[in-house]
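Prediction below, plus the sequence it came from.
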Amino acid sequence: MTQSNHRRSARLGRRTLLAATALTAAGALSFAGVQAMASTTPKATAASGVNLTDAHKKEIAMELVSSAENSSLDWKAQYKYIEDIGDGRGYTAGIIGFCSGTGDMLELVQAYTAAEPGNPLAKYLPALKKVNGTDSHAGLGTAFVNAWKTAAKDTVFQTAQDNERDRVYFNPAVQQAEADGLHALGQFIYYDAIVMHGPGDDPTSFGGIRKAALKKAKTPAQGGNETTYLNAFLDARKAAMLTEAAHDDTSRVDTEQRVFLKAGNLDLNPPLTWKTYGDSYTIKN
């Protein structure tokens, strides 16, 4: 499958990210509250084992996501990526698929410009504000695409992408997983879900998926069995994916995350071998 097709499968479920929506399931932290905590270094998870914020574990998480998003373990090669994949969200770009139509690309360029005024993308801020919430290319086009690729060579822009990935996706997911008493695998399962589905609370967003899982099983923090709960979460996520045609390939759940869970690898320790979209990958150490 081409990179474009991987992106289409991964991105079609993304919900608008600007609203600090509450995760209303019993015992859930609000998304705004989790984001506020994300500015601090997460403490050790309530479960034993190494937290996903450990540098090596986080690298594994980035490679796992990239295998599904980019057909490659080389996630750092994606800073320059940008295209319109035809999903109604305008341009999709960068290491986590920031979208011009969902607000996270706008926030990224705003952060980049705050750190480095006069950068190649700064002049496109007015256009990004106008197209937010649409699939329009008005004021952007080929010139913007070329400017993105130029900016991607700038370490300041690379750092801005890393920071926005953490602020909007990684840290909130890990914080919620910590609160639920999950090990590194569960933290990754939450992260991959929030990347694809967004942090909202409708049925096919992260909060809605978690809420559906809680109807079937308790989290470890609530006294439940971790494997049972994670299976319930993956069941709920798969059901959410199948509501949209672009998600009919659920291999990142079936032949990746479920494989690790069935093996009892709650600490997400390598070696790891899995498949996404029919392609095989291995992380040896």
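Arrived safely.

from here on, contacts and neighbour counts on C-alpha atoms
Will do.

can I assume Ala213 is in contact with Phe233?
Yes - the pair Ala213 and Phe233 qualifies as a contact (C-alpha atoms under 8 Å) at a distance of 4.7 Å.

higher neighbour count, these two?
Each of Ala213 and Phe233 has its neighbours counted (other C-alpha atoms under 10 Å); Phe233 has more, 26 against 23.

Name the helix or strand for that one, please.
helix 226-241 (DSSP states H and E).

and that helix, what does it pack onto?
Secondary structure elements in contact with helix 226-241, counted by 3 or more C-alpha pairs under 8 Å, 6 or more residues apart in numbering; DSSP states H and E, are helix 206-214, helix 258-262.

what about versus this one:
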Amino acid sequence: MARKLRWTLAATAAACLLFGVLAGAASATLTPTQRRVADQLVSVFENSTTKIRYDYIANLHDGCGLTAGRAGFCSATGDMLLTVETYASADPTATLAGYLPVLRSRAEAKSDSTRGLGSNFEAAWRAAASDSTFRDAQDAIVDQLYYEPAVHLAAAMRLRTPLATAIFYDTAIQHGTGKDPDGLITLIGRTRARLHALPGKRVSERRWLATFLRLRRADLKHPHNRDRRADWPESVGRVDAFMTLLRAGRTGLNPPLRVDPWGGEPFVLR
């Protein structure tokens, strides 16, 4: 998972202005069916299943502390804290609410220490996954930190296909939406610098996305973040899966879709 930074829609709007894009770009919001397929894609890449894994939690020893939930929320990066805060605001008696002080400490220090977040915390996370309120909290944080910024940035870049939004959405979850050298904002900037154009202006959307994916793949192979240099090169299959969909013209995210990111049995998205 990426070492992700907190991101707000206000910051996304600022990024759009930074790119010199005028207001009024077409919406890149997905339909419910397209969003379901995009979420299944992310789940395949994150957890090798089309089922949304709200209950997932593990220490991957990758500098992020504990990684958990449908989007790989991390104890060292703040999105796990935001998820539990959102859940606790709806249910202050929830067992996970008792872990807020240690989660806050880890997030503020950007520490990958799991002290105080042992087996009892992991069990509480898994148990909470059966609570619709906790699932709603996870969904809300995914929307706030990753999906909505991806939608805004795809529209700002005048990308029109659902596949483009899905690509930005997955990139936001893995790379984060900060301005660090591996982040989504930086990858968009590199793509613009490489092509000297926005999609539809001297360059097709397909070519623009292909260039973005190639640059993202290169970043996964050689990330700037040292903590990512062990695991990210193994994840290039998620970019290859998107490239396959792009080349096949499956840009509408119309199910069923087959993806094979890891060279095994294809996953069918419905």
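Yep, it's here. Worth saying up front: this structure is predicted, and the values here are computed from it rather than measured.

What value does the TM-score take for this pair?
Put the two chains on top of each other and the TM-score (TM-score structural alignment, normalised by the length of structure 2) is 0.87; 255 aligned residues with a C-alpha RMSD of 2.4 Å.

circling back to that earlier point, I'd like the helices and strands packed on helix 226-241 of structure 1 laid out as a markdown table, including distance to Asp135 of structure 1.
Output for those, formatted as a markdown table (distance: least, C-alpha to C-alpha, whole Å):
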| stretch | distance to Asp135 of structure 1 |
| --- | --- |
| helix 206-214 | 23 |
| helix 258-262 | 34 |
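
highest average neighbour count across those helices?
The highest mean neighbour count among these, using mean count of other C-alpha atoms under 10 Å, belongs to helix 206-214: a mean of 24.

What residues in structure 2 pair up with that helix?
Aligning helix 206-214 of structure 1 against structure 2 (TM-score structural alignment) gives residues 184-192.

what sits up against that stretch?
Stretch 184-192 of structure 2 is contacted from outside by 15, 19, 168, 171-172, 175-181, 198, 208, 211-212, 215-216, using C-alpha atoms under 8 Å, 6 or more residues apart in numbering.

And Asp84 of structure 1, what's its match in structure 2?
Using TM-score structural alignment, Asp84 of structure 1 lines up with Asn59 in structure 2.

ok, that match touching Leu66?
Yes - look at Asn59 of structure 2 against Leu66 with C-alpha under 8 Å: they come within range, at 4.6 Å.

Strands along the stretch 101-250 of structure 2, start to end?
With DSSP state E, counting those that start in this stretch as the definition, the stretch 101-250 of structure 2 shows no strands.

May I have the residues that are in contact with Asn47 of structure 2?
With C-alpha under 8 Å, 6+ apart, Asn47 of structure 2 has these contacts: Arg53.

Quick check: the gap between the aligned partner of it in structure 1 and Ala212 of structure 1.
Matched by TM-score structural alignment, Asn47 of structure 2 corresponds to Asn70 in structure 1. Using C-alpha to C-alpha, to the nearest Å, Asn70 of structure 1 is found at 29 Å from Ala212 of structure 1.

same thing with Ala263 of structure 1?
Taken as C-alpha to C-alpha, the span from Ala263 of structure 1 to Ala212 of structure 1 is 24 Å.

nearest residue to Asp162 of structure 1 other than its sequence neighbours?
The shortest distance from Asp162 of structure 1 to any non-neighbouring residue, by C-alpha to C-alpha, 6 or more residues apart in numbering, is to Ile95 (7.9 Å).

for the one you found, helix, strand, or coil?
With DSSP: H, G, I helix; E, B strand; the rest coil as the basis, Ile95 of structure 1 sits in coil.

and the counterpart of it in structure 2, what does it touch?
Taking TM-score structural alignment, Ile95 of structure 1 has Arg70 as its aligned residue in structure 2. Arg70 of structure 2 is in contact with 43, 52-56, 138, counting by C-alpha under 8 Å, 6+ apart.

count of residues packed around Leu60 of structure 2?
The tally of other residues near Leu60 of structure 2 (other C-alpha under 10 Å) stands at 12.

let me fix that: Leu22 of structure 2
Leu22 of structure 2: 10 neighbours (other C-alpha under 10 Å).

what's near enough to touch it?
Ala156.

The one 3 residues further on too?
Going by C-alpha under 8 Å, 6+ apart, Ala25 of structure 2 touches 155-156, 158.

Between those, which sits nearest Glu265 of structure 2?
Checking those against Glu265 of structure 2 by C-alpha to C-alpha gives Ala155 as the nearest, at 33.8 Å.

what about the counterpart of Ala55 of structure 1 in structure 2, distance to Leu18 of structure 2?
Counting by TM-score structural alignment, Ala55 of structure 1 corresponds to Pro32 in structure 2. Separation of Pro32 of structure 2 from Leu18 of structure 2 (C-alpha to C-alpha): 30 Å.

for Leu66 of structure 2, same thing?
Applying C-alpha to C-alpha to Leu66 of structure 2 and Leu18 of structure 2 gives a distance of 34 Å.

ok, now Arg53 of structure 2?
Distance check for Arg53 of structure 2 against Leu18 of structure 2: by C-alpha to C-alpha, it reads 36 Å.

Pull out the buried residues from the host helix or strand of Ser66 of structure 1.
Taking DSSP H and E as the criterion, Ser66 of structure 1 maps to helix 55-70. For helix 55-70 of structure 1, a neighbour-count test (16 or more other C-alpha atoms under 10 Å) marks 57-58, 60-70 as buried.

Same question for stretch 246-257 of structure 1.
For stretch 246-257 of structure 1, using 16+ other C-alpha under 10 Å, the buried residues are 246-247, 249-257.
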